[in-house]
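**Student:** need a structure here:
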Amino acid sequence: MEKDQMPRSRRSVLRIAAACVGAATVAPLFSTEWTRTPNRPEAPVAAADPKAAGGPASAGGPQGAAGPQAAGPQASARVTNASAYRLQPMTAFGSNPLTRAVTPVRKEPFLNMPALGRSMVLTFDDGPDPRYTPDVLKILRKHDVRAMFFVCGGMAADHQDLLREIADDGHVVGNHTWSHPLVPKLSKSRIRDELGSTSEIVEKILGSPPLWYRAPYGAWNKRSFEIGAELGMEPLAWTIDTLDWREPGTGEIVSRVLDGAEPGAVVLSHDAGGDRSQSVAALRRYLPALLRSGYRITVPLR
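**Tutor:** Predicted structure coming up:
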């Protein structure tokens, strides 16, 4: 399936530089029920036991991770208290209500990071996967850069040491739901289960919950924005889609990244959900090219 695109028939307050929150707006994507993250938006204005952790029940069977025939993370037993998990405003400085920092309910996801200057953000969805994530981490480590990993709860539960390695390297771990469903097709309680269970397993493993989330297929709706905010997370989409789930060839993935490179750009890639050998090979080529071009590869401040 199109991993983070709609099918054809388809962190607290934002903690990057304050200017980003105050000044950055994104292209209008929100409609009454659906928000679709486009391929290339219009130019925007300036240690847990996985069995104990469980996960939400799947609404229509597990979703594939990266292509119509690719098997995605499996949903496990439903967590009865997932709906209530962390559904309270986050506080920045104790209990003083005057200093409470409540995550706002967005009407569209952030597409880019314009306040970061000549910087770009690399993101990887669907993992962690022991076949490809370790190689992605090695490449990022070699160039001493940080990235964002939007993980599926089922994969995080199954590969806890790998999730810890991601965090130990200084990368940002985001929430990509438990089983990669099509969110607008879910009830409100199911969306809470998918996002809440993933935040729960990440917090149990790493000691803190995700502060960012991304909707599978780039399919957002009003309920997902509301529940994400209740869980203290900000939504992040992308401006450069590598379309690596299609396995178009390493050179094509490299070209898409380099051709789309611009200050504040967010790159969508995958480290799981299918054969990601092209994604790894492309990263090995385009990352040093971006650095030679003067781009900083960074992540939002936590």
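
**Student:** only C-alpha atoms for contact and neighbour calcs from this point on.
**Tutor:** Noted.

**Student:** is M120 in a helix, a strand, or coil?
**Tutor:** Following DSSP: H, G, I helix; E, B strand; the rest coil, M120 is assigned to strand.

**Student:** again, but for the one 4 residues further on
**Tutor:** Secondary structure assignment for F124 (three-state DSSP): strand.

**Student:** surely it meets G273?
**Tutor:** No - contact criterion CA atoms under 8 Å: F124 and G273 do not qualify, at 11.0 Å.

**Student:** would you do the same for the sequence below? I want to compare the two.
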Amino acid sequence: MKKDQLITRRRALIAGAAVLGAAGAAGTARVLTAGQAAEPASGPPLSGPQANRALKPSAYRLQPLAGYGAPPHGTQLRTLVRHEPFIRVSGRGRSMVLTFDDGPDPHYTPEILRTLREYDVHAMFFVCGLMAADNKDLLGEMADDGHLVGNHTWSHPLLTKLSRSAIRSEIERTSEVIDEACGEPPSWFRAPYGEWNRATYQIGAELGMEPMSWTIDTNDWARPGTRAIVGTVQKEAAPGVVVLSHDAGGDRSQSVQALRTYLPRLLDAGYHMTVPRRKYA
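**Tutor:** As a prediction, this is how the structure comes out:
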């Protein structure tokens, strides 16, 4: 009974957020930019290093996000199929988005949540169904803290090597777990290794999700050292960037410590950690 009441409360909070939007100009990103994904980082790179390239402003706004919760009464929700993932946000001030992949992990994810809570900032967590199914309490904690929980497939496969039915199964099963734990299905999807194809975009849109990639690859999956991770984030920090880190998939102690180091420094430098706002046409 308590679980049902908690999910009902979460759904009410989500519905209220959808109507009111984010509180404050710095709290939520409003526009996202689509572009080519950065070099895969949720595991060993699939090809050689790729230099950062200039990112052009988006030619469109999200109108609306593909199926983000229940739209206001009488509003018809359109499904948009993208051809490339979003890699930046564009809001007021010096906005950035922190994202964490592959979790939740019962050892490392709580530490990351505590740090985010300490500094009162929100992030995006792209979870894998295999991990999420055994740690639904952590998904609920993410939702209660105001973080966005995204879909990162069930078992983290290379989707471009799978059949269409297998891709759908990987994504759909994870969405079901997120819906059960958080009170609503996810509205964001990230392909493992940053590898996308037409079927992935189409299925994601059919299931009510927008594709999200990243701008800054911390390479924390390779455990380069806390100092190296911190240096990458601070060096490449800029308005609108999306930072890729991991809270599972191996020893993530460096990722945890790096967040505790660079987050207060970014805030002191005037950056705002944001998450994409819900938008309806």
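
**Student:** after superposing, what score do the chains get?
**Tutor:** In this superposition the chains share a TM-score of 0.78, using TM-score structural alignment, normalised by the length of the second structure; 237 aligned residues with a CA RMSD of 2.6 Å.

**Student:** show me the helices in the stretch 151-281 of the second structure, by range?
**Tutor:** Under the criterion DSSP state H, counting those that start in this stretch, the stretch 151-281 of the second structure contains helices at 164-182, 198-206, 226-236, 253-268.

**Student:** angle of the third one against helix 253-268?
**Tutor:** Okay, so that is helix 226-236 of the second structure. Orientation note: helix 226-236 of the second structure sits at an angle of 30 degrees relative to helix 253-268 (axes from the mean of the first three to the mean of the last three CA atoms, to 10 degrees).

**Student:** helices and strands around helix 226-236 of the second structure, which ones?
**Tutor:** Packing partners of helix 226-236 of the second structure (3 or more CA pairs under 8 Å, 6 or more residues apart in numbering; DSSP states H and E): strand 216-217, helix 253-268.

**Student:** looking at these, which is nearest to N151 of the second structure?
**Tutor:** Closest approach to N151 of the second structure among these is made by strand 216-217 (18.6 Å; CA to CA).

**Student:** looking at the helices and strands packed on helix 226-236 of the second structure, which is buried most?
**Tutor:** The highest mean neighbour count among those, using mean count of other CA atoms under 10 Å, belongs to strand 216-217: a mean of 22.

**Student:** circling back to that earlier point, okay if I get the helices of the stretch 151-281 of the second structure as JSON lines plus distance to Q50 of the second structure?
**Tutor:** Shown next, in JSON lines, are the helices of the stretch 151-281 of the second structure (distance: least, CA to CA, whole Å):
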{"stretch": "helix 164-182", "distance to Q50 of the second structure": "27"}
{"stretch": "helix 198-206", "distance to Q50 of the second structure": "23"}
{"stretch": "helix 226-236", "distance to Q50 of the second structure": "14"}
{"stretch": "helix 253-268", "distance to Q50 of the second structure": "22"}
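
**Student:** from P276 of the second structure, how far out is the residue most central in space within the second structure?
**Tutor:** Using CA atoms, centre = their mean, the residue of the second structure that lies closest to the mean C-alpha position is M124, 3.7 Å off. According to CA to CA, to the nearest Å, M124 of the second structure and P276 of the second structure sit 9 Å apart.

**Student:** check T153 of the second structure too.
**Tutor:** In terms of CA to CA, T153 of the second structure sits 20 Å off from P276 of the second structure.

**Student:** which one's more surrounded, the two?
**Tutor:** Legend: neighbour count by other CA atoms under 10 Å for T153 of the second structure and P276, higher for T153 (28 against 23).

**Student:** what residue of the first structure matches up with the more buried one?
**Tutor:** Matched to the first structure by TM-score structural alignment, T153 of the second structure sits across from T177.
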